[in-house]
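Student: Predicted model and sequence follow; I will ask about them next.
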Amino acid sequence: MSTPRFLDLPPGVAPQRIETPQGTFAALEALPVSGVVERWPALLVPGVTGSKEDFIAVLMTLAQSGRRVVAVDLRGQFETPGPEDPDAYTCAALGADVDLLAQVIGGGDPVHLVGHSFGGLVAREAAVDGRTKFASLTLMSSGPAAIKGRRARNGRKIMEEVPELGLEHVWHHRLEPEALANDVSDDIMVFLHKRLITNSPIGLTRMAEQVLTMHDRTDELRQIEVPTLVLYGEHDDGWPPQTQSEMAARLGAECVVVPGAVHSPAVEAPETTAAALVRFWNTAEKHYLDLRSTMM
């Protein structure tokens, strides 16, 4: 596995492959450039059309808090292979993959779990299924149920067009025009194109279907009692900010609104996003250790 040469990796960040009983997952691993790993690790899960590279801008800062931080491609995404079975790409199946990844990455320690957009729905499944006890859960630009608005329309187009017309059609008629409108550089355009067409068409279609039909599991998540952060951009065009704020209130979760950001705070406001995550993780660990000391 090799990261595209035009996506420069920060110091301390390197491509890896994570072996699990379910298979091998492509990852970017970040370790502290100075100091040692002394805090619990973190696992970062991307959205439907995303990949581990969506977290590049925050990886070094997160690792410098004394952690091993791992961003992954889900099965069928970019550099992680996936099967032809559509049932392998449900939120429940992908959540089970996240459980295994967390158990391998944690090596016995609790793991901080972060899910972006569709990755938040997957991360929620991993928390709710009870197979793994997470140190914390962050829902980044992710809502309680099906996605809304413009991104929902794009998801429906993916469902309709990928099986019949293929990934190249989706690139030229959906993602490329959006990237051009956002003045994306030529090198990044090359990467975005490669990433899309490397996806499993079956996986991408089923993930799009999942993000459009997911039911609300907020009440179930609250019963897990895992420390939870809801973080989103003030101009989010996926799940409305008000919807995410209401979800945080239902969860009794901390809520952070990232000024100026839209749907990808880790890309659009990396330092603000990383600072919020580190602060939340440190607080969650302190609470756990304080609670354990009172029980001894």
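Tutor: Arrived safely. Residues are numbered from 1 along each chain as shown.
Student: switch to C-alpha atoms for all contacts and neighbour counts from now on
Tutor: Will do.
Student: Can you show me the strands along this structure?
Tutor: Under the criterion DSSP state E, strands of the chain are mapped to 13-20, 23-30, 42-45, 69-72, 112-116, 136-140, 228-233, 254-258.
Student: Check which helices and strands the fourth one sits against.
Tutor: So that's strand 69-72. Where contact means 3 or more C-alpha pairs under 8 Å, 6 or more residues apart in numbering; DSSP states H and E, strand 69-72 is packed against strand 23-30, strand 42-45, helix 56-63.
Student: Take the strands of the chain and write them to CSV, including distance to residue 186.
Tutor: Formatted as CSV, those follow (distance: least, C-alpha to C-alpha, whole Å):
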stretch, distance to residue 186
strand 13-20, 23
strand 23-30, 23
strand 42-45, 26
strand 69-72, 24
strand 112-116, 25
strand 136-140, 28
strand 228-233, 26
strand 254-258, 28
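Student: Select the longest helix from this structure.
Tutor: When the chain is parsed with DSSP state H, its longest helix is helix 270-295.
Student: Now do that helix against strand 254-258: the angle between them, please.
Tutor: Using axes from the mean of the first three to the mean of the last three C-alpha atoms, to 10 degrees, the interaxial angle of helix 270-295 with respect to strand 254-258 works out to 170 degrees.
Student: buried sites along helix 270-295?
Tutor: The neighbour-count check on helix 270-295 (16 or more other C-alpha atoms under 10 Å) flags 270-274, 276-278, 280-281, 284-285 as buried.
Student: Stretch 98-115 too?
Tutor: By neighbour count on 16+ other C-alpha under 10 Å, the buried set for stretch 98-115 is 98-106, 109-115.
Student: ditto for stretch 178-198
Tutor: Buried positions in stretch 178-198, judged by neighbour count with 16+ other C-alpha under 10 Å: 179, 189, 192-193, 195-198.
Student: same thing with stretch 207-218?
Tutor: For stretch 207-218, using 16+ other C-alpha under 10 Å, the buried residues are 207-212, 214, 218.
Student: go on, stretch 153-167?
Tutor: By 16+ other C-alpha under 10 Å, the buried positions in stretch 153-167 come out as 155, 158-159, 162, 167.
Student: Helices of the protein, residue ranges please.
Tutor: With helices called from DSSP H, the chain shows them at 56-63, 91-106, 118-128, 149-165, 167-170, 176-181, 186-198, 201-213, 218-224, 241-251, 265-268, 270-295.
Student: putting a second one here so we can go through both:
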Amino acid sequence: MSTVDETRVPFRSGHTWVRITRPDAPHEGALPLIVLHGGPGFSHDYLRSLAELADTTGRTVVHYDQYGCGRSTHEPDAPADFWTPELFVEEFHTVLAALGIERAHVLGQSWGGMLGAEIAVLRPANVASLQICNSPAAMDLWSQAAAALREELPTEVREALERHEADGSYDDPEYLAASREYDRRHVVRMDPTPQDYLDSVANVDADPTVYHTMNGPNEFHVIGTMRDWTIIDRLPRIEVPTLVLAGEFDEAQPITWQPFAEHIPGARSVVIADASHCSHLEKPEEFRAIVTEFLAGADRLADPDTATTEVSA
């Protein structure tokens, strides 16, 4: 059985909350895995099942709630320009340094994959590989995919979305119900919705500052500060082994993630059948098998002299 520790890493004017899962039987050369959650503005909860990779792959798995999210310090009065990709790139390196991690694999889901790419294009020595899961390479592509998926919704649902978006009544029960229909098809195709996901949603509801500022009111109406974000022209700078993963019914449709596969040298892409945005919850065994195989290969490519499997709390 793995052991779990929690700690707080000082960051900016507050702290970042970190959860460390260590395997009972570490595998030699198995680098730590850092898991980056989505949003921006969610918390790690909906990804905590990935801690099972600690025992199955013999490596330390690190989750953390990004600044402004979950159990980390919140800044509800911070100006909009405080919340930038650069802030979260800085936080990533601060966490790894505090834990004494010299090199690790990075798995980012949704916004976490975007953040992972932002980290990897800078070619830091502490990143051994990158897994981009259910993520877009540009937000205009995300919006295009969302528009196409919205066209497939029932007429009354589409009309409700359009009506409330026109007058900005995003908290109207009718709008929220229509949004849930989109989520049911393309975000979490499970009934009932897993508690891990509900826990992350509850954290966003308690303080939506980061999500509303950077993204917008929901998954498909992107009007926040990230609406023009793109990393496509920088992707050739990524030099580490990269896995690009998505679900068949994902709101991250192929148009959104194909630039990762096309522009990152040697990138491998996988689509999980009958899954959507939360592929790791809907098809957990298949998801973990794909990740495990990729990590084993990435470990073999990593320089063993830089491997650090002991992580300090």
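Tutor: Ah, there it is. Predicted model only: the values in this text are computed from it and were never measured.
Student: thinking again about what came up before, I'd like the buried residues of helix 270-295 of structure 1 laid out as CSV, including distance to residue 19 of structure 1.
Tutor: Below are the buried residues of helix 270-295 of structure 1 laid out as CSV (distance: C-alpha to C-alpha, whole Å):
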residue, distance to residue 19 of structure 1
270, 29
271, 30
272, 32
273, 29
274, 27
276, 30
277, 26
278, 27
280, 28
281, 25
284, 28
285, 27
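Student: Need the max-distance pair from those residues.
Tutor: 270 and 285 (22.3 Å; C-alpha to C-alpha).
Student: so residue 242 of structure 2 touches residue 130, yeah?
Tutor: Yes: using C-alpha atoms under 8 Å, residue 242 of structure 2 is in contact with residue 130, at 4.7 Å.
Student: quick one: contacts for residue 253 of structure 2?
Tutor: For residue 253 of structure 2, the contact set (C-alpha atoms under 8 Å, 6 or more residues apart in numbering) comprises 142, 145, 246.
Student: would you list the helices of structure 1 in TSV and tack on distance to residue 142 of structure 1?
Tutor: Below are these laid out as TSV (distance: least, C-alpha to C-alpha, whole Å):
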stretch	distance to residue 142 of structure 1
helix 56-63	18
helix 91-106	13
helix 118-128	5
helix 149-165	12
helix 167-170	23
helix 176-181	21
helix 186-198	21
helix 201-213	10
helix 218-224	12
helix 241-251	7
helix 265-268	12
helix 270-295	15
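Student: Relative to residue 21 of structure 1, which of these is closest?
Tutor: With distances scored as C-alpha to C-alpha, the stretch of these nearest to residue 21 of structure 1 is helix 91-106 (7.4 Å).
Student: contacts for the closest one?
Tutor: 18-22, 40-41, 43, 74-75, 87-88, 111, 121-126, 131-132, 207, 210.
Student: how does it look with 6 Å?
Tutor: With contact meaning C-alpha atoms under 6 Å, 6 or more residues apart in numbering, helix 91-106 of structure 1 is reached by 122, 125-126, 132.
Student: Show me which of the residues you listed are buried.
Tutor: 122, 125-126, 132.
Student: Residue 68 of structure 2 touches residue 74, doesn't it?
Tutor: Yes: when contacts are counted by C-alpha atoms under 6 Å, residue 68 of structure 2 is listed as touching residue 74 (4.0 Å).
Student: So between those two, which is more surrounded?
Tutor: Using other C-alpha atoms under 10 Å, the more surrounded residue of residue 68 of structure 2 and residue 74 is residue 68, with 26 against 19.
Student: Trace that one over to structure 1, please.
Tutor: When structure 1 is aligned by TM-score structural alignment, the residue opposite residue 68 of structure 2 is residue 76.
Student: which residue packs closest to that match, ignoring adjacent ones?
Tutor: residue 82 (4.0 Å; C-alpha to C-alpha, 6 or more residues apart in numbering).
Student: cool, and residue 188 of structure 2?
Tutor: Nearest to residue 188 of structure 2 is residue 278, by C-alpha to C-alpha, 6+ apart, at 5.6 Å.
Student: Kindly reformat the buried residues of stretch 207-218 of structure 1 as CSV and extend each row with distance to residue 171 of structure 1.
Tutor: Formatted as CSV, those follow (distance: C-alpha to C-alpha, whole Å):
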residue, distance to residue 171 of structure 1
207, 17
208, 15
209, 18
210, 20
211, 19
212, 20
214, 25
218, 34
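Student: how far away is the aligned residue in structure 2 for residue 64 of structure 1 from residue 132 of structure 2?
Tutor: Residue pairing (TM-score structural alignment): residue 64 of structure 1 is matched to residue 56 of structure 2. Distance, residue 56 of structure 2 to residue 132 of structure 2, by C-alpha to C-alpha, to the nearest Å: 21 Å.
Student: Check residue 290 of structure 2 too.
Tutor: Residue 290 of structure 2 is 12 Å from residue 132 of structure 2, where distance means C-alpha to C-alpha.
Student: List the contacts of the counterpart of residue 254 of structure 1 in structure 2.
Tutor: Alignment note (TM-score structural alignment): residue 254 of structure 1 maps to residue 268 of structure 2. By C-alpha under 6 Å, 6+ apart, residue 268 of structure 2 lies in contact with residue 243.
Student: circling back: what about the residue nearest to residue 188 of structure 2, neighbour count?
Tutor: With other C-alpha under 10 Å as criterion, residue 278 of structure 2 counts 25.
Student: Count the residues that sit near residue 137 of structure 1.
Tutor: Residue 137 of structure 1: 27 neighbours (other C-alpha under 10 Å).
Student: Quote the end-to-end distance of stretch 144-154 of structure 1.
Tutor: 19 Å.
Student: for that stretch, which positions count as buried?
Tutor: Buried residues in stretch 144-154 of structure 1, counted by 16+ other C-alpha under 10 Å: 144-148, 151-152.
Student: of all these, which comes closest to residue 251 of structure 1?
Tutor: Ranked by distance to residue 251 of structure 1 (C-alpha to C-alpha), the buried residues of stretch 144-154 of structure 1 are led by residue 144 at 10.3 Å.
Student: State the distance from the closest one to residue 71 of structure 1.
Tutor: On the measure of C-alpha to C-alpha, residue 144 of structure 1 and residue 71 of structure 1 end up 23 Å apart.
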